[in-house]
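Asks: What follows is a predicted protein model with its sequence.
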Amino acid sequence: MSQVPKRLRTGASAVAVGALLSAPMILGTTTTAVGAESHVDNPYAGATQYVNADWTANVVAEAAAVEATDPTLAQQMLSIKSTPTAVWMDRIGAIEGNVDGPGLKHHLDAAVAQKSGSTPIVLNVVIYDLPGRDCYALASNGELPATDAGLERYKTEYIDEIADLLDNPEYAGIRIAATVEPDSLPNLTTNLSEPACQQSAPYYRAGVAYALDKLHAIPNVYTYVDAAHSGWLGWDTNSVGAVQTFVEVAQSTIAGFASIDGFVTNTANSTPLSEPFLTDSSASINGMPIRSAKYYEWNFSFDEADWTADLYNQLVAAGFPATTGMLIDTSRNGWGGDARPTAVSTSTDLNTYVNESRIDRRIHRGAWCNPAGAGLGERPVASPSGYTASHLDAFVWIKPPGESDGSSTEIPNDEGKGFDRMCDPTYVAAKLGNQLTGALPGAPVSGKWFSTQFQQLVANAYPVIPADGTVDPTPDPTTDPTTDPTTDPTTDPTTDPTTDPTTDPADTSSPTVPAGLTAGTTTTSSIPLTWTASTDNVAVTGYDVYQGTVKIASTTTPSYTVTGLTADTAYTFSVRAKDAAANVSAASAAVTASTKAATTTPAGACKVTYSTNDWNTGFTGSAKITNTSSTALSAWTLAFTFPAGQQISQGWSAIFTQTGTTVSAANQAWNGTLAAGASVDIGFNATHTGTNTAPSTFTLNGTTCS
């Protein structure tokens, strides 16, 4: 007979039940100060991981809910109830605790209680509240605007508060692995054509650097910067730019490369760990490279094992230490179930061969929201074998299975989370090759419990979850094409004396002094600097940028943009060059430049970005409305005229009225307030008669928008 509880009380009782089921845990332990551990290379090695009792309670409740109709599925759920998952700090209110769960201190105290004797324990925490967060995904937009004021709040109300908690001596005996800002820096590689990402870019760089400075200063904290996934950055054109961004952000921190312990890929995504029947992305079918198939679009990296191996090699080549570790979020990339292929295709047609062979069953690799068919992946484990070239510190479950990626329909909320059509299963997405999104229906806003998704993930888990309370052994990893250790540039960072500048006493020559330091066109908060590259008897490795006498950044190129400055203020800068032997040049001639004065934009000023996705005689229209004035709006109405007789049939995020060719879109009750600098996204479905010319003018509350 099943041991699933028939019913759970809500609130504190449910949490208590989950806590009793969590493991490892020591009852009766008090939270007293624990001796700090030294900072190790791989924090997961030899350690347990923290089990979140709240997630456990959700799993137990879900098992109880399906017990009557599917007792096998219920038992499978109970088999994973004590799996460690990450704790997400997705807004300022999450630090103290909110309606979604207890705060960070609660989890820190619980981790202390779960620690067993001298065995280390790792608490996975996600740092996720950048100004202008997720500039390309409405479902996970955040509370802080991409402005100087937003950055200041991020620093003082978010990062500083988290760092103060983590630095408490009571928690010195816990290893804290921080996943730093999912999707942030990757957006700077691929989505800078998006106006919102252009606006967010300097705040992403400054915010991540500030977070790294604060977190790295705490010895028992380990920082892992998000590095997207193979289906996002796997192309050479994308990976090179991403690595350069990682280098620049690292060098802008106080500790440089040392401020980053590693990188985490596939966060909250479902890209497979490996493709067992597509092991060589360089192979061909009928004379055609399989990577040229429609599904892979010439991407060499088919899976996360490929991507982490490639990324590691590029990072080390760019200056990161060989000790840099990699994490893969395997919480939702198992792709088991009946749809999983059991053998390689025998077709000679390229696309058929790929589609019949791949275990990744998404309609497109860009389909990221609540994908139908996904399953739980490898369970969390330290130093997984068989992936030598990937330099994996661990498999981890950063995205707690069962938590939604975004709502299937528009749901008003106070968390800043918009309605992203990529989460709508009825939406035909141009970004996905004009296909439906493949998202599950009935999803709540991101981060909320989604029963349908969790049931699917357990049913489609790979490795399969036994229904007897045990975990299926890890399958043979030898199918992973990246297991050849010869691709590893070095397994021992101490064996290459060229990385230690003190071992070459012969090089005592400093680089030449940087010349021609010039300030470019300034903004109200930034000043771009350029200078002539220095020379050295061996090689110049970088430059340190000083504001007055204070070093504020490092860069490998003869240019740098200083951000986070005050409007209408004069600043003085100088630059010093350095080489691999730690020789530093004298300071360049100083340059003084002033930021622009802040301007007051007339009330009502606005900007509208309009786009469409067309098919036959129908289309979906999207409009991003931005209040570019310095005054908040308490209500708004957008007006425009269709030039070719288009007719709206359905709209969202606004109340649409159409009279002839004239359209007005008034705010809903929940989104009427539009702060200065803030944006709101609205959209509609409509028909046309063969011509779909865009409106030439938009007005907001009677004022013409740019």
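Replies: Perfect, thanks for sending it.
Asks: going forward, measure contacts between C-alpha atoms and count neighbours the same way
Replies: Will do.
Asks: Which residue ranges of the stretch 1-150 of the chain form strands?
Replies: 48-49, 87-89, 97-98, 101-102, 121-127 (DSSP state E, counting those that start in this stretch).
Asks: next one: the fourth one to chain centre, how far?
Replies: I take that to be strand 101-102. Distance of strand 101-102 from the chain centroid (CA atoms, centre = their mean, to the nearest Å) equals 22 Å.
Asks: Check which helices and strands it sits against.
Replies: Counting contacts by 3 or more CA pairs under 8 Å, 6 or more residues apart in numbering; DSSP states H and E, strand 101-102 packs against helix 92-96.
Asks: Tell me which residues are up against the helix it packs on.
Replies: 88-89, 101-105, 129, 157-158, 161-162 (CA atoms under 8 Å, 6 or more residues apart in numbering).
Asks: which residue ranges form the helices in the stretch 101-250 of the chain?
Replies: Taking DSSP state H, counting those that start in this stretch, the helices of the stretch 101-250 of the chain run over residues 104-114, 148-153, 160-166, 184-190, 195-216, 230-233, 236-251.
Asks: which parts of the last one are buried?
Replies: It refers to helix 236-251. Under the neighbour-count criterion of 16 or more other CA atoms under 10 Å, helix 236-251 has 239-251 buried.
Asks: The fifth one now?
Replies: When burial is assessed from 16+ other CA under 10 Å, helix 195-216 yields the following buried residues: 196-216.
Asks: for stretch 318-328, same thing?
Replies: Neighbour counts over stretch 318-328 (16+ other CA under 10 Å) mark 320-328 as buried.
Asks: Put this next to the first one:
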Amino acid sequence: MVAAAPSAQAATTHVANPYVGATPFLNPDYVAEVNAQAAQDGSNGSIEAKVAANQTAIWLDRIGAIAGDATHRGLQAQLDAAEAQAATSTLPVLVEIVVYDLPGRDCAALASNGEIPATAAGLTQYESQYIDPIATLLGNSKYSNLRVSAIIEPDSLPNAVTNQSKPACTTATPYYETGVAYALNKLHAIPNVYNYLDIGHSGWLGWSSNMGPAAQELAKVAKSTPAGVASVDGFVSNTANTTPTEEPFLPNTTMQVGGQPLDSANFYQWNPYFDEHSYDEAMHASLVSAGFPSSVGMLIDTSRNGWGGSARPTALNSTPTTVGAYVAANKVDQRPFRGDWCNVNGAGIGYRPQAQPYGATDPVIAFVWIKPPGESDGDYPTAGHTHGDPHCDPAGTQTDGNGGTYPTDAIPGYDVPAGNWFAAQFQQLVANAYPALGSTTGGGDTTPPSTPAGLTVTGTTAGSVSLSWSAATDNVAVTGYNVYRNGTKVGTATTTSYTDTGLTAATAYQYTVSAYDAAGNTSTASAAVTGTTSGGGGGSAGCKATYAIANDWGSGFTANVTVTNTGSTATNSWKVTWSWGGSQQVTNSWNATVTQSGASVSAASMAYNGALAAGANTSFGFQGSYSGSNPAPTLSCTAS
């Protein structure tokens, strides 16, 4: 008797990050759309054609999409095309699909309502006519050498958290939960498929009242599958949205201007997460607390969140004296309202798809283009047709729930159904791309910088470690460096030196550095070095103060100072003083009265934070400007 050979699927290795070491599959249908538009657009066509070189996801947004139609390949034809590519590749080929056809789909909007009703019969149809055929195709052993990244049901479970006041969402939620669990279970059983659940975006779930419940909801659904949380490989944010990956000039959401924190601005409405990177890191921590392993990866859809063009700020404007004006002057997100989502006017293509954009230790494992740039978000009702969503009406408005009314910000003059090619939108996305597609700062650049060499500890104090390294090189230009302490990113630098502050005395810390360019390509990490802080405390007269730079953009920075009562009795007040070693000037502060005379700075406690019990601490912060270097100061603390 001869034993049967193991199947190819059984031998497939399920890797931690499918985007690392893979080559992207380019959807031929989307490539054809882009090339056709480029051919029509004359001199702009050569720039537009660059978009076709980037991977976009294949949307299976109806049962008929599995088989395909006259203009779009079905799933089997796409997989066959990927196999043809794999036959000539030395690397695994990665295919991205979007599973998007739940019963009662998109219950809080109208532009992308689905074909399956939110009923028990609809759930059966979803499972048997939609998920099962997809799983059968993906499970075919001839495709086992491919890697398939499956984006599972955008907008579904976030609606189960925030839109239960809408009857349609209340009705649909049980079918969302059961349907997503069924999809996870069927696809997780295929070793070369990787499941990523949608987590909305920072402007939706960023508030603590939404983030924690969302993590619990996602965990509840995952735990209902036989494999539990192992059925989920990670999460994706910003799907088809335009929230920026980073807000470079608004790094401190609680910084005070005019006596108010930045997150109190009408645009943010006390949401502490202004961009997707900070949101993803916070949501990752919340998901881990809810029971997911720390190995789950985060994806960010950067297909339409670049916000380039003439309206993008290029430097910090610190002159506004009110929160609203300060935010308006410095945010790259040009929407009038963060809730605007349909065919947003002024948006641009964002960072190109890339694995590990912040290095191997950051929870964000890849930038992806889930929404193909140039495909419409939806249409709106007119006298000619009743289908559509008022949020897509350029003349329409929407409210923020707090009495504010805002324009939809949809591109005026058009009414294009969801998923259809929208030429004017595509042209605008290309024109407003950031990094620009037609310049040396990113168009088509997929080459990472070289690995920084020569990382050295140049000095230590009781609370800081100073580092330097040799400059990396790049085919275009190195933009900056990420600095990691014990595997966690602690800062960035635009020069080849960095001082890490706020450390514990007599403690060893391990550091690595990676380089990045304007296209978002990041090098591998440097060889590690260890810096050990000197012994002794950093305080005197009953308190100590530690200093940490929160963000540094080359001409300015924000810093936080932690004050700890080291005495045996409570303090009534405290004062921290220091002298700058460079040209630093404090421009704004919060939670302390900060004054500067020449290089000397003093920070006195406020009425509400001067009293500290023995061992207790508080913190204050400030924003500063500088030229040249930005060395960390030595702090002195006195208490009474």
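Replies: Cool, got the structure. Keep in mind that what you see is a predicted model, and the values were worked out from it rather than measured.
Asks: Give me the TM-score for these two chains.
Replies: Here the TM-score for the pair of chains, by TM-score structural alignment, normalised by the length of structure 2, is 0.67; 449 aligned residues with a CA RMSD of 2.6 Å.
Asks: out of the helices of the stretch 101-250 of structure 1, nearest to residue 369 of structure 1?
Replies: Across these, the minimum distance to residue 369 of structure 1, taken as CA to CA, is reached by helix 230-233, at 14.0 Å.
Asks: matching residues in structure 2 for that closest one?
Replies: Using TM-score structural alignment, helix 230-233 of structure 1 lines up with residues 202-205 of structure 2.
Asks: ok, residues contacting the matching stretch?
Replies: 158, 199, 210-211, 214, 238, 243, 268, 271, 273-276, 279-280, 338-339.
Asks: mind redoing it with 7 Å?
Replies: Residues from elsewhere that reach stretch 202-205 of structure 2 (CA atoms under 7 Å, 6 or more residues apart in numbering): 211, 273-276, 279, 338.
Asks: Strands - which of those land there?
Replies: Among the contacts of stretch 202-205 of structure 2, none falls in strands (DSSP state E).
Asks: Please render the strands of the stretch 1-150 of structure 1 as a markdown table that adds distance to residue 115 of structure 1 and mean neighbour count to the earlier fields.
Replies: Shown next, in a markdown table, are these (distance: least, CA to CA, whole Å; neighbours: other CA atoms under 10 Å):
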| stretch | distance to residue 115 of structure 1 | mean neighbour count |
| --- | --- | --- |
| strand 48-49 | 8 | 24 |
| strand 87-89 | 17 | 22 |
| strand 97-98 | 22 | 14 |
| strand 101-102 | 19 | 14 |
| strand 121-127 | 6 | 24 |
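Asks: would you turn those into TSV with distance to residue 434 of structure 1?
Replies: Formatted as TSV, the strands of the stretch 1-150 of structure 1 follow (distance: least, CA to CA, whole Å):
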stretch	distance to residue 434 of structure 1
strand 48-49	42
strand 87-89	33
strand 97-98	39
strand 101-102	38
strand 121-127	33
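Asks: mean distance, the match of helix 230-233 of structure 1 to its aligned residues in structure 1?
Replies: Superposing on structure 1 and averaging over aligned pairs (mean CA distance after the TM-score superposition for structure 1), stretch 202-205 of structure 2 comes out at 0.3 Å.
Asks: nearest residue to residue 464 of structure 2 other than its sequence neighbours?
Replies: Nearest residue to residue 464 of structure 2, sequence neighbours excluded (CA to CA, 6 or more residues apart in numbering): residue 501, at 4.3 Å.
Asks: And that neighbour, how close does it get to residue 460 of structure 2?
Replies: 10 Å (CA to CA, to the nearest Å).
Asks: Spatially nearest residue to residue 24 of structure 2 (excluding sequence neighbours)?
Replies: Per CA to CA, 6+ apart, closest to residue 24 of structure 2 is residue 94, 5.0 Å.
Asks: Could you check which residue of structure 1 pairs with the one you found?
Replies: Looks like residue 94 of structure 2 aligns to residue 122 there (TM-score structural alignment).
Asks: is it true that residue 447 of structure 1 touches residue 404?
Replies: Yes. The pair residue 447 of structure 1 / residue 404 is scored as a contact, 5.1 Å apart, by CA atoms under 7 Å.
Asks: Neighbour count for these two, which is higher?
Replies: Remark: of residue 447 of structure 1 and residue 404, residue 404 carries more neighbours, 27 against 18, as counted by other CA atoms under 10 Å.
Asks: Residue 257 of structure 1 maps to what in structure 2?
Replies: Taking TM-score structural alignment, the alignment pairs residue 257 of structure 1 with residue 229 from structure 2.
Asks: one step back: now do the contacts for the match of residue 94 of structure 2.
Replies: Here residue 122 of structure 1 is in contact with 44, 47-50, 174-177 (CA under 7 Å, 6+ apart).
Asks: For residue 426 of structure 1, see how far away it is.
Replies: 41 Å.
Asks: Check residue 386 of structure 1 too.
Replies: Look at residue 386 of structure 1 and residue 426 of structure 1: by CA to CA, they are 40 Å apart.
Asks: Ok, residue 196 of structure 1 next?
Replies: With distances taken as CA to CA, residue 196 of structure 1 is found 25 Å from residue 426 of structure 1.
Asks: Next, count neighbours for the aligned residue in structure 2 for residue 342 of structure 1.
Replies: Under the alignment (TM-score structural alignment), residue 342 of structure 1 pairs with residue 314 of structure 2. Neighbours of residue 314 of structure 2 under the rule other CA under 10 Å: 12.
Asks: isn't there a strand covering residue 314 of structure 2?
Replies: No. Inclusion of residue 314 of structure 2 in a strand is not indicated when DSSP: H, G, I helix; E, B strand; the rest coil is applied; the result is coil.
Asks: how near is it to residue 564 of structure 2?
Replies: Note on residue 314 of structure 2: its distance to residue 564 of structure 2, by CA to CA, is 38 Å.
Asks: How about residue 133 of structure 2?
Replies: Residue 133 of structure 2 is 61 Å from residue 564 of structure 2, by CA to CA.
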